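In: got a sequence here, can you model it:
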Amino acid sequence: MHVIVVGGGIAGLAAAHRLVGAGARVTLLESSGAFGGKLRTGHVAGVQVDLGAESILARRPEGVGLARAVGLGDALRPPAVSSAAIWTRGALRPMPQGQVMGVPSTAASLAGVLSDAGLAQIARDSELPPLAVGEDEAVGRLVAERMGPEVVDRLVEPLLGGVYAGDAYRISLRSAVPRLWEAARAHDTLLAAVRAVQRESAGRAPGEPVFAGLEGGVGTLAAAVVADLTARGAALETGVAVTGLRRTGRGWAAALGDGRSLAADGVLLAVPAPAAARLLAAEAPAAAGELAAVEYASMAIVTLAFRRADLARLPRGSGFLVPAVDGRVIKAATFTSGKWDWAAAADPDLFVLRTSVGRLGDEGPLRWEDAELVRAALMDLGEAAGLSAKPVDAVVTRWLHGLPQYDVGHHARVERVRGFLAGLPGLRVAGAAYDGVGIAACVGSAEQAASELLRTLPAGPAEEARE
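Out: I've put the predicted structure just below:
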């Protein structure tokens, strides 16, 4: 049984790992020059850091499970600190407790983040008619109707923006916050729904970390999976674009940019939605049309290294979020050397942090030169955290069209795509465009797609054709 996996990000790597483990012969093709996608490590002032994703949701098993499966179990690390803040109304304010993706269960601890009028509006939720949440709706619209727009602007938007770089008034409740969507359909008020989600979370093991990192950065996960696949005999190629797919009498044929044609029993597409749409246009035009409509946001990460001796005081906590309504350039900051012990130990004389820039509809700063982005980040950091020192090194990493937008109706769109593809044996899709943008969600999507593909494929291998 031969399967071609298209796309060498974490979803493609995870899919290939599941397929190889089941005995399939796998060819993994990545169009760029490196595997890993948005899992990428680099160096700032000699310290290895993540330049893309920097943590794994540990309360889902798939991401940490893959890390353990490829020998990184001993490298898993919880954050050294978990306290975060919101930079709003001119000050860093502790992240309010008792909230689910920014939706509060109480007005307590929100003073300073919300105005008195904003605080008063939260209580209105209990006075409104019972919730009537349908198949889907925008997170921002529901929260604004029940608790007022300030909650959206100052709490929900910064948290959703940190994940999707999107617009809270467009983002799907069902796809982005599925547990809250389920609870909202079962309760009369949004406050009650949030409390129900919190009770569910409270039932987890005491002290269980929400997130995990890897010593040396989560980007090391990609390299470990590549090494494991290579040792198991998978064929891995970078710099090879797949330009077309067609069904054959025995399975599928993939046309490659270098002129080759590869035959396989099955194909698993683990590429962004626009790329999947192009490859599916001939054989699955309806699915291609749905995927072509998925919008993507761009962002940049500015990683900075300071000498600790130059800092009047060290930033505390894991970092902070920034509401778009406050008009700052950066949307978040992560204090890498404070959050991850391994990063602090890599060079005790340095303090490394990173800021992120770019939101859907506000991507102008991404066209700035690197030096301009660094200056803007330093200016915001100076105002927020009192950082006035000059960094000893800076690295700017741009992720253009990197984050799929889960607009209202996204879940139904994904179901339609999978319904269209169900009629094409030996073809599945996986990745951030479907069931979640985090590492754990992408690994879960890939493993499910690979398992489904294995159930539909014949036992005998297809011969490789070259033209």
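
In: from here on, just use CA atoms for contacts and neighbour counts.
Out: Will do.

In: flag every buried residue along stretch 377-384.
Out: 377-381, 384 (16 or more other C-alpha atoms under 10 Å).

In: so which of the residues you listed sit within helices?
Out: 377-381, 384 (DSSP state H).

In: sorry, back to before: what is the nearest of the buried residues of stretch 377-384 to Val396?
Out: Comparing the buried residues of stretch 377-384 against Val396 with C-alpha to C-alpha places Ala377 closest, at 10.7 Å.

In: mind putting the ones in helices among the buried residues of stretch 377-384 in JSON lines, distance to Ala58 included?
Out: Shown next, in JSON lines, are those (distance: C-alpha to C-alpha, whole Å):
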{"residue": "Ala377", "distance to Ala58": "30"}
{"residue": "Leu378", "distance to Ala58": "32"}
{"residue": "Met379", "distance to Ala58": "34"}
{"residue": "Asp380", "distance to Ala58": "31"}
{"residue": "Leu381", "distance to Ala58": "29"}
{"residue": "Ala384", "distance to Ala58": "29"}
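
In: now, among those residues, which is nearest to Leu400?
Out: Taking C-alpha to C-alpha as the measure, Ala377 is the one of those closest to Leu400, at 18.5 Å.

In: distance check, the closest one against Ala422.
Out: 47 Å (C-alpha to C-alpha, to the nearest Å).

In: one more: Arg179?
Out: 27 Å.

In: who has more neighbours, those two?
Out: Neighbour totals were compared for Arg179 and Ala422, and Arg179 leads with 17 against 12 (other C-alpha atoms under 10 Å).

In: how about the more buried one, nearest residue that isn't a chain neighbour?
Out: The shortest distance from Arg179 to any non-neighbouring residue, by C-alpha to C-alpha, 6 or more residues apart in numbering, is to Val197 (6.7 Å).

In: which elements pack onto the helix or strand the one you found falls within?
Out: For Val197, the host element (DSSP states H and E) is helix 190-202. The contact analysis (3 or more C-alpha pairs under 8 Å, 6 or more residues apart in numbering; DSSP states H and E) places helix 190-202 against strand 99-100, strand 103-104, helix 178-186.

In: another one to check against the first:
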Amino acid sequence: MRVAVVGGGMAGLAAAHELASSGAEVVVLEGSDRLGGKLRLEKVGGLTLDVGAESILARRPEGIDLIRAVGLGDKMVHPQTTTAAIWTHGALRPMPPTVMGIPADPAALAASGIAELADPRILPVPTEDVSVAEFVTERLGRDVLDRLVEPLLGGVYAGLTDHLSLRATTPQIAALGEDLLTAAAAARAAATASGPVFAGLVGGVGQLPAAVASTPGIEVRLDSTVRALARTSDGWRVSVGPTTDVEVIDVDTVVVAAPAPAAARLLAEEVPEAAFALAAIDYASMAIITFVFDDAVVPEGSGFLVPPVDGTFIKAATVASNKWGWVGESGRTVIRTSVGRAGETTLLQHDDADLAGRALTDLRRAYGTLPDPTDRLVRRWGGGLPQYDVGHLDRVDTIDRALAAAPGLEVCGAAYRGVGIPAVIASGRAAARRLTAAGTMDA
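Out: This is a model prediction of the structure:
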């Protein structure tokens, strides 16, 4: 059985791994010159570092399972510190215990000086989808939303809580029920006893794509843009390459693991209802700016988040040399900063030197004196993060129903039910398993 996987990010690679492990012959068609999507390693100041995603949620099994399956289990590590701060009201303040920004210890919140907790209101969870902002503000006040929930979601989605769907982005908050504070305290206590939250790899999680792609049965073709998909009498025809020299590949099944705009174009002829829903998914752009210092002293802790209401340029900073032992062993100080939120359409139009200079200015305001960096690297992620706006899960249901009428065709990726590495891997594996369960993998 021959399968084409369109897209070589982690969702497509996870689908390819699952299919190849089931005996399929898989060709991964990636339009760019590299695999891995938002996982990427680059040299900065002589160090090889993650310049995209740098950690994996360890409390979901999919990422850990795939790491072990491709032979990287012995490199898996957990952060040395997860103690984070909020940079607000002119100071770095210790982040109190929360569940996605919902305070789990009101006394610790008060002591931190981060936000004022309004008189809590105990209200039913709405049956319809609402924005995160509407749900939280009505129950705990705008200050908790602006200075705790918003910066946390800004780091994950680069989105704004006034638009983000409660059920798609923060089901943990919806699951707290009517009494948010009481339930958050109980949930936080239970989570503390359940082991490490995050994991990484010595040498960077950017090693994972190549390890997955080396699975027997997977052929990778880079610089292979897929132009069209068409149903045939016994499978699918995939048109690949430049318009002046299109190559046709006939396969039995197809997994489209491209971002929503590209997936919408590919599905427009054969599954127009799914294409229409995919076209409604917006994306936000952002950038990671990595600095390497030879002699910099920063406070302990993994870094800090910044509430958008404080008007800073950066939205977060991670001290990678504190967080990861293998980075700290270099003897250098490595700080990653992130910039860019939904709606900030002009921010990333600045050149690299300007982006890095403005980010360094914010770091010096937050940490005090910092020397000039030995090196820095700006990695832009244009259209990198899908926006799960209110009603997102209804769109995904529409896509699923439409694809049910197109046997042998599946979709997966960050545009559907989660943007984190484990969620994206789960999406790819589920797409592969649907093909298997439908009998399309039979020889």
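
In: could you count how many residues lie near the counterpart of the residue nearest to Arg179 of structure 1 in structure 2?
Out: Superposed on structure 2 with TM-score structural alignment, Val197 of structure 1 falls opposite Ala187. Neighbour count of Ala187 of structure 2, defined by other C-alpha under 10 Å: 17.

In: from what I can see Ala187 of structure 2 touches Val99, true?
Out: Yes. In terms of C-alpha atoms under 8 Å, Ala187 of structure 2 counts as a neighbour of Val99; the distance is 7.4 Å.

In: and Leu208 of structure 2, what's its match in structure 1?
Out: Looks like Leu208 of structure 2 aligns to Leu221 there (TM-score structural alignment).

In: count of neighbours near its match?
Out: Based on other C-alpha under 10 Å, the number of other residues close to Leu221 of structure 1 is 26.

In: before we move on, what about the one 10 residues further on?
Out: Residues within reach of Ala231 of structure 1, counting by other C-alpha under 10 Å, total 9.

In: in stretch 203-217 of structure 1, what counts as buried?
Out: If you call a residue buried by 16+ other C-alpha under 10 Å, then stretch 203-217 of structure 1 has these buried ones: 211-217.

In: kindly report the same for stretch 41-50 of structure 2.
Out: So, applying 16+ other C-alpha under 10 Å, buried residues of stretch 41-50 of structure 2: 41-42, 44-45, 49-50.

In: can I get the residues you listed in CSV including distance to Leu160 of structure 2?
Out: Listed next are these as CSV, based on distance: C-alpha to C-alpha, whole Å:
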residue, distance to Leu160 of structure 2
Leu41, 28
Glu42, 30
Val44, 31
Gly45, 34
Leu49, 29
Asp50, 26
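
In: got TSV for those, with distance to Ala415 of structure 2 and secondary structure too?
Out: Compiled in TSV, those are given as follows (distance: C-alpha to C-alpha, whole Å; DSSP: H, G, I helix; E, B strand; the rest coil):
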residue	distance to Ala415 of structure 2	secondary structure
Leu41	23	strand
Glu42	26	strand
Val44	30	strand
Gly45	34	coil
Leu49	26	strand
Asp50	22	strand
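
In: quick check, nearest of the residues you listed to Thr161 of structure 2?
Out: Distances from Thr161 of structure 2 to those, taken by C-alpha to C-alpha, are shortest for Asp50, at 27.5 Å.

In: the closest one against Arg40, yeah?
Out: Yes. In this structure, Asp50 of structure 2 is within contact of Arg40 by C-alpha under 8 Å, at 5.8 Å.

In: okay, and the common contacts of the two?
Out: Here Asp50 of structure 2 and Arg40 have 205-206 as joint contacts, going by C-alpha atoms under 8 Å, 6 or more residues apart in numbering.

In: in structure 1, what residues pair with stretch 418-434 of structure 2?
Out: The alignment of stretch 418-434 of structure 2 onto structure 1 (TM-score structural alignment) covers residues 436-452.

In: distance-wise, check Thr243 of structure 1 relative to Arg278 of structure 1.
Out: Taking C-alpha to C-alpha, one finds Thr243 of structure 1 at 8 Å from Arg278 of structure 1.

In: next one: Gly33 of structure 1
Out: Per C-alpha to C-alpha, Gly33 of structure 1 is found 21 Å from Arg278 of structure 1.

In: go on, Leu314 of structure 1?
Out: Separation of Leu314 of structure 1 from Arg278 of structure 1 (C-alpha to C-alpha): 49 Å.

In: same thing with Arg68 of structure 1?
Out: Using C-alpha to C-alpha, Arg68 of structure 1 is found at 35 Å from Arg278 of structure 1.

In: so between those two, which is more surrounded?
Out: Legend: neighbour count by other C-alpha under 10 Å for Arg68 of structure 1 and Arg278, higher for Arg278 (18 against 15).

In: wait, doesn't the more buried one sit right on Gly289?
Out: No. If you go by C-alpha under 8 Å, Arg278 of structure 1 and Gly289 don't touch, sitting 9.2 Å apart.

In: which one in structure 1 is aligned with Ala174 of structure 2?
Out: With TM-score structural alignment as the criterion, Ala174 of structure 2 pairs with Trp181.

In: do Gln387 of structure 2 as well
Out: Structural alignment (TM-score structural alignment) places Gln387 of structure 2 against Gln405 in structure 1.
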